[in-house]
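> Sharing a sequence plus its predicted fold:
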Amino acid sequence: MNILITGATSGIGKQLALDYAAAGHHVIACGRNEQALAELERTDSAHIAGQKLDISDAEHTLQALRAYTDIDVVILAAGVCEYLDIEAFEADLFARVFEVNVVGTMRCVEALLPNLKSGSKLVIVGSTARLLPFTRAEAYGGSKAAIHYITRSLQVDLARRGIKVLHVSPGFVETPMTAQNDFEMPMQVSVEFASEAIRKGIDKNKIDITFPRVFGWFLKFASRLPQSWQVALSRRMT
């Protein structure tokens, strides 16, 4: 298969690129870090091709991704996280996070969608952070809630074209991004675990790929509680 992955220079995206390449698939690894892209290509030059890409750059993203006309699986894993300081509320923080996590991701869809065929898979990586009102996560959780809704709507609208749209909701995964967190991260998993869960879910065409399972079940259950309970629960977890 031909698999295009954004956010492939670190974290989940990088592990997915390595694992798919090891399985013999051709991977287009997209990311901002040219050195990391070069290292990926050196790891498996027969199966990995690097594509420098900053999805916040509209013109370059559209131009670069429109060139790929034979893609079986698209995995949009690029994303950023910034936490809000409620005592120094900054609207621009929301603009920065949404620009990458929502607008940038949809920019990739805009560029790639015309060339996707019946049977292609569009995989969009969100987060379990969308399920509860976590402290300081207004921008990040809000962006992932938006991505979840958009993905569900795409599942409806692209069904007629035979394009499968899958949503990924990871819990805490050990990556350079989560390494910056200064709080406890329960049930944190490795990137190897995350990659395996995502690849298995894609193989099975699961429209909701959530992991780790127990953590996901807990948050989904909690998200069905009355809103006042959800707020109280999140305050206790702070």
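Sure, I can see it. Worth saying up front: this structure is predicted, and the values here are computed from it rather than measured.

> from here on, contacts and neighbour counts on C-alpha atoms
OK.

> thinking residue 164 is in contact with residue 120, fair?
Yes. Counting by CA atoms under 8 Å, residue 164 does reach residue 120; the two are 6.4 Å apart.

> Looking at the two, which is more packed in?
Each of residue 164 and residue 120 has its neighbours counted (other CA atoms under 10 Å); residue 164 has more, 22 against 19.

> which helix is the longest one in the chain?
helix 138-157 (DSSP state H).

> outside of that helix, which residues touch it?
80-84, 93-94, 97-98, 101-102, 124, 126-127, 129-131, 133-134, 164-167 (CA atoms under 8 Å, 6 or more residues apart in numbering).

> I'd like to check the angle between the next helix-or-strand element following that helix and helix 138-157, please.
Counting by DSSP states H and E, the next helix or strand C-terminal to helix 138-157 is strand 164-170. Interaxial angle of strand 164-170 relative to helix 138-157 (axes from the mean of the first three to the mean of the last three CA atoms, to 10 degrees): 160 degrees.

> next, the one to line up against it:
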Amino acid sequence: MKSITWLVGASTGIGAALVNELAADAETLYISSRSADKLNTLAEQHSNVKVLAFDVNDATARKQAIAEIEQQSGRLDCIVLNAGTCEYVDLELGDTDLSLYQRVLDTNFHAPVALTHEALYLLRKSDNARIVGISSSVIFTPLPRSQAYGSSKAAFTYWLSTMAIDLKGEGIRVQIVSPGFVDTPLTQKNDFKMPFLLSPENAAKRIRKGIQRNQTHIHFPWRFTALLLIEGLLPLSWQHALNSKLSRNKSDNSKPVSTHTKSH
């Protein structure tokens, strides 16, 4: 039986590519993001795709979207949590804008956690329910400038893992996706080399295949994630020493040390 699937974070990048992949396996595929125009363009290509445009950080809008799925489909078989953002912490530039931590954690952790709990009663109406969370390979080892992004994805991954444990008895499967670098509007802002860069279409195909195979942890490309996984097995002091070579924040005794931070 084909599924009732909800893809959250569908307008660009991996999400937009996942629309084509997930629509093929769905009775109905609901797609969401803040950008209604982009969602409508994607939906025009599929007769079984329906648009639910809203801001994932808006609690009222989340509940309205869930109510609409319940009214139209009565259940939810799969929710794919792909909405996300990335902001880097540049310590070498001086005072840090602390509000970036809140923005990143809200979108990458607080919002998908809340949405899943709010939609859980619809998943419980399914005979084959699953939660798919798009995390990141940044979780395998601490990387420079990733204080906010890495923390949000580490928290998200831990939460997904604990949900897998507590929902196993109900037959609800939880799958974690940890991609390497994918060519998306977010990564196109990066000003550093991204090894083994994949297209969104390639990433989406790998995610769909992993979902179909019921893989608990879908991570790719292997040449990249294997290196990070191996490094993550090393003592933390070794990881810090290795990854500090990639840091832009170098010691400079000639610069004055800032003694305060400011929040915007």
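Done, it's in. All figures in this text were calculated on a predicted structure; none of them were measured in a lab.

> Tell me the residue in structure 1 aligned with residue 139 of structure 2.
Residue 139 of structure 2 maps onto residue 130 in structure 1 when the alignment is built from TM-score structural alignment.

> what's the burial count for that match?
Using other CA under 10 Å, residue 130 of structure 1 is surrounded by 23 other residues.

> how close does it sit to residue 10 of structure 1?
From residue 130 of structure 1 across to residue 10 of structure 1, the span is 22 Å (CA to CA, to the nearest Å).

> Same question for residue 166 of structure 1.
21 Å.

> With neighbour numbers in mind, choose between the two.
residue 166 (24 against 20).

> which residues sit in contact with the aligned partner of the more buried one in structure 2?
In structure 2, the residue matched to residue 166 of structure 1 (TM-score structural alignment) is residue 175. By CA under 8 Å, 6+ apart, the contact set of residue 175 of structure 2 is 130-133, 160, 164, 211, 214-218.

> one more time with 6 Å, if that's ok
Residue 175 of structure 2 is in contact with 132, 216-217, counting by CA atoms under 6 Å, 6 or more residues apart in numbering.

> Reformat these as CSV; add neighbour count, secondary structure and distance to residue 227 of structure 2.
CSV is the format used below for the contacts of residue 175 of structure 2 (neighbours: other CA atoms under 10 Å; DSSP: H, G, I helix; E, B strand; the rest coil; distance: CA to CA, whole Å):
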residue, neighbour count, secondary structure, distance to residue 227 of structure 2
132, 22, strand, 24
216, 16, coil, 20
217, 16, strand, 16
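
> which of these lies closest to residue 189 of structure 2?
residue 132 (25.9 Å; CA to CA).

> Does that closest one touch residue 80 like I think?
Yes. If you go by CA atoms under 6 Å, residue 132 of structure 2 and residue 80 touch, sitting 4.6 Å apart.

> what about residue 184 of structure 2, distance to residue 3 of structure 2?
Distance from residue 184 of structure 2 to residue 3 of structure 2, by CA to CA: 27 Å.

> and the two? which has more neighbours close in?
Neighbour comparison, residue 184 of structure 2 and residue 3: the larger count goes to residue 3, with 19 against 16 (by other CA under 10 Å).

> what's the strand or helix carrying residue 19 of structure 1 in contact with?
Here residue 19 of structure 1 sits within helix 11-22, counting by DSSP H and E. Here helix 11-22 of structure 1 makes contact (CA under 6 Å, 6+ apart) with 7-8, 47, 77, 175, 191, 195.

> How far away from the center of its chain is it?
13 Å (CA atoms, centre = their mean, to the nearest Å).

> Please apply the same query to stretch 59-71 of structure 2.
Counting by CA atoms, centre = their mean, stretch 59-71 of structure 2 comes out at 21 Å from the chain centroid.

> swap in stretch 49-62 of structure 2?
On CA atoms, centre = their mean, the centre of stretch 49-62 of structure 2 falls 16 Å from the chain's centre.

> for stretch 158-174 of structure 2, same thing?
The chain centre lies 17 Å from the centre of stretch 158-174 of structure 2; the measure is CA atoms, centre = their mean.
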